[in-house]
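**Q** quick one, structure for this:
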Amino acid sequence: MPKIQVNGIDLFFDIQGTGEPLLLIAGFACDSSYWSAVMASLVKQYQVIRLDNRGVGQSSAPDHPYTVKQMAADTAALLDAIGITQVHIAGHSMGGQIAQELALAYSEKVQSLMLLSSWAKGDGKFHAIIETLGDLPQILDIKLYSKVMLPWIFTEELYSTPGAIKQFINIASEYPFLPTTHGLYHQSRAILNSDTLDRLTHICCPTLVVVGKQDILTPVKFSEQLAQEIPNAELVVLERGSHGFLIECADTVATVMFNFLTNHSQNRRH
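**A** Got it, this is the predicted structure:
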């Protein structure tokens, strides 16, 4: 899998499929593999580009502060390097923050925007959770860290499925590209220092906002605020969805994404 040098780091990326370009940006502590459950559907009609944000996966994890704007600049540099001039973008969680900054600073590159389980400005409770999730890797091993983090990600339904959570913890502990402690810390602080609320009215591309009704980490009110402030944004609230709906409800999320993309493809507009 390829890497390129951008903004002083090695950035890992992956391209699959053909068609209009679609960029997928993962969230805190997650690399490009977080989109795996929806990939089979998306690559049937789109050239899907995934990347590992700085701090995770196979990209560099420099031990100094990160910003969401910086990660957006990394992503824009990747698009330039691979010759993509305009792209549909989907960002999950922190990836949605990065996607917002891309739409604001590089609007000419963004054909449409999908913000999944994301927000413009977190509240006090959310900031306390993110601060803790950034600090805990310094004192917990990956299995204990997963036990702390996963209740914020998945539904009671999954926790009631025998062996499901244990399987996720085992997968996480055996993953070959675990993020570094300092990478997680710097990503968490990038989240805490990000705020797009007073700039959302400047996002001019077609925008879809999606959230799970059962999301306790980035609750529905965050997505309602995004949809209210971004001009003409569409809001979809999934009844069964949690913050981890890309895993728990992958088919449903892929369908919602497809419906939006179909309505905003170049072929349809022309």
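**Q** alpha carbons only for contacts and neighbour counts from here, please
**A** Noted.
**Q** my guess is residue 246 contacts residue 35. True?
**A** Yes. Using C-alpha atoms under 8 Å, residue 246 is in contact with residue 35, at 6.9 Å.
**Q** quick one, which of the two is more surrounded?
**A** residue 246 (21 against 18; other C-alpha atoms under 10 Å).
**Q** from residue 169, how far off is that one?
**A** Separation of residue 246 from residue 169 (C-alpha to C-alpha, to the nearest Å) stands at 17 Å.
**Q** residue 189 now?
**A** The value you get for residue 189 to residue 169, if C-alpha to C-alpha is used, is 25 Å.
**Q** again with residue 77
**A** Per C-alpha to C-alpha, residue 77 is found 34 Å from residue 169.
**Q** and the helix or strand where residue 22 lies, how far from the chain's centre?
**A** Residue 22 is part of strand 20-25 when elements are defined by DSSP states H and E. Per C-alpha atoms, centre = their mean, to the nearest Å, the displacement of strand 20-25 from the mean C-alpha position of its chain is 12 Å.
**Q** any idea which helix or strand comes after that strand?
**A** Following strand 20-25 in sequence, per DSSP H and E, is helix 36-42.
**Q** and that following helix, which residues are buried?
**A** 37-39, 42 (16 or more other C-alpha atoms under 10 Å).
**Q** of these, which is the nearest to residue 209?
**A** residue 38 (17.2 Å; C-alpha to C-alpha).
**Q** does residue 244 touch residue 153 like I think?
**A** Yes. Judged on C-alpha under 8 Å, residue 244 makes contact with residue 153 at a distance of 5.0 Å.
**Q** let's compare: structure for the following, please.
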Amino acid sequence: MSTFQSDDAVIAYDDHGTGDVLLLIHGHPFNRSMWRPQVAVLSAGWRVVTSDLRGYGESTVIPGRTTLDVLAADQARLLDHLGVDRAVIVGLSMGGQIAMDFYRQFPQRTRALVFADTFAEGETPEGKVRRNSIADRLQREGMATYADEELPKMVSQSTIAKRPDVAAHVLDMMRRSPAEGAAAALRGRAERPDYVELLGQVDVPALVVVGRDDTYTPVAVAESLHERLRESTLVVVEDTGHMPNLERPDAFNDALGAFLRQVSDRK
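**A** Predicted coordinates:
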């Protein structure tokens, strides 16, 4: 693990491999360890960078509210710290929305985009109330009960039954997330902008990936995202929920690897 200072937070990160840069952004309420199956395979041909978002993992916990633009700016500062001009930006769930905001702020630094199990719409009034209520709950109760409740929504029942090691990893990440940091991100996500119009302006290649059994971002949501992008590929990973990169890493890595080869060929 390495660290660097991003404004008022110390960000923990890992940097594996050499070559063109692939920046992987985790979702809520996880940490950079969710990308281990991708790092293990893709670092053979790419320089793969993962970090813990502020408020998560081994990075600084900033109480209050952490908005997506701040999280995206941290990623740009990480690239600055590493001396990297452009990267392929990959995000899952909240990480996908951070990737959208990264493109909004830094389009010239975005070589390609990968959106996994995410959506572009802004928050609804009801959603704002719900996210802020969950944030209050996490601060009162901590992460344990919330993590237990969320596990069947994060991974499919098939994964829980057939790959208990994956389910245990997902549960452990959620339980270990600092409640204060997770609450701050939830409050910030409740105020997120609508990225739908931005999608139509994206002028780099994009890959949209979704788990067939994802209840948070159903296939229809991924199809809508795919249709709004000018140049994108849609991959549906069978027998998975919200985290296909962990539930079926071979299928996810195959889809991502094929996309990255196309990106490399465009040099």
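**Q** coming back round to it: what about residue 244 and residue 153 of structure 1, which has more around it?
**A** Legend: neighbour count by other C-alpha under 10 Å for residue 244 of structure 1 and residue 153, higher for residue 244 (23 against 17).
**Q** let me see the contact set for the more buried one.
**A** When contacts are counted by C-alpha atoms under 8 Å, 6 or more residues apart in numbering, residue 244 of structure 1 touches 153-154.
**Q** can you get me a residue count around residue 61 of structure 1?
**A** Counted with other C-alpha under 10 Å, residue 61 of structure 1 comes out at 23.
**Q** residues in contact with it?
**A** Here residue 61 of structure 1 is in contact with 54-55, 180, 182-183 (C-alpha under 8 Å, 6+ apart).
**Q** mind doing that once more with 7 Å?
**A** Residue 61 of structure 1 makes contact with 54-55, 183 under the criterion C-alpha atoms under 7 Å, 6 or more residues apart in numbering.
**Q** residue 189 of structure 2 too?
**A** Here residue 189 of structure 2 is in contact with 67-68 (C-alpha under 7 Å, 6+ apart).
**Q** the alignment partner in structure 1 of it and residue 251 of structure 1: what is the separation?
**A** Counting by TM-score structural alignment, residue 189 of structure 2 corresponds to residue 191 in structure 1. Using C-alpha to C-alpha, one gets 28 Å for the distance from residue 191 of structure 1 to residue 251 of structure 1.
**Q** repeat that for residue 108 of structure 1.
**A** 30 Å.
**Q** what about the strands in the stretch 51-200 of structure 2?
**A** Under the criterion DSSP state E, counting those that start in this stretch, the stretch 51-200 of structure 2 carries strands at the ranges 87-92, 110-116.
**Q** need the ones you listed in a markdown table with distance to residue 23 of structure 2 and mean neighbour count, can you?
**A** Converted to a markdown table, these look like this (distance: least, C-alpha to C-alpha, whole Å; neighbours: other C-alpha atoms under 10 Å):
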| stretch | distance to residue 23 of structure 2 | mean neighbour count |
| --- | --- | --- |
| strand 87-92 | 5 | 24 |
| strand 110-116 | 10 | 25 |
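**Q** would you turn those strands into TSV with distance to residue 48 of structure 2?
**A** TSV is the format used below for these (distance: least, C-alpha to C-alpha, whole Å):
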stretch	distance to residue 48 of structure 2
strand 87-92	10
strand 110-116	14
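**Q** and residue 12 of structure 1, helix, strand or coil?
**A** Assigned with DSSP: H, G, I helix; E, B strand; the rest coil, residue 12 of structure 1 falls in the strand class.
**Q** whatever residue of structure 2 lines up with it: what's it in contact with?
**A** Residue mapping for residue 12 of structure 1 onto structure 2 gives residue 12, with TM-score structural alignment as the criterion. Listed by C-alpha under 7 Å, 6+ apart, the contact partners of residue 12 of structure 2 are 1-4, 51-52, 58-59.
**Q** do you know how far residue 12 of structure 2 is from residue 2 of structure 2?
**A** From residue 12 of structure 2 over to residue 2 of structure 2 the distance is 6 Å, taken as C-alpha to C-alpha.
**Q** can you check residue 17 of structure 2 too?
**A** Distance of residue 17 of structure 2 to residue 2 of structure 2, computed by C-alpha to C-alpha: 15 Å.
**Q** which parts of the stretch 151-270 of structure 1 are helices?
**A** For the stretch 151-270 of structure 1, applying DSSP state H, counting those that start in this stretch gives helices covering 156-159, 164-174, 181-192, 220-229, 245-248, 250-263, 266-269.
**Q** residue 97 of structure 1 is nearest to which of those?
**A** The closest of these to residue 97 of structure 1 is helix 181-192. By C-alpha to C-alpha, the value is 8.0 Å.
**Q** so how far does that closest one sit from its counterpart in structure 2?
**A** Compared with structure 2 after fitting, helix 181-192 of structure 1 has a mean deviation of 1.4 Å; criterion: mean C-alpha distance after the TM-score superposition for structure 1.
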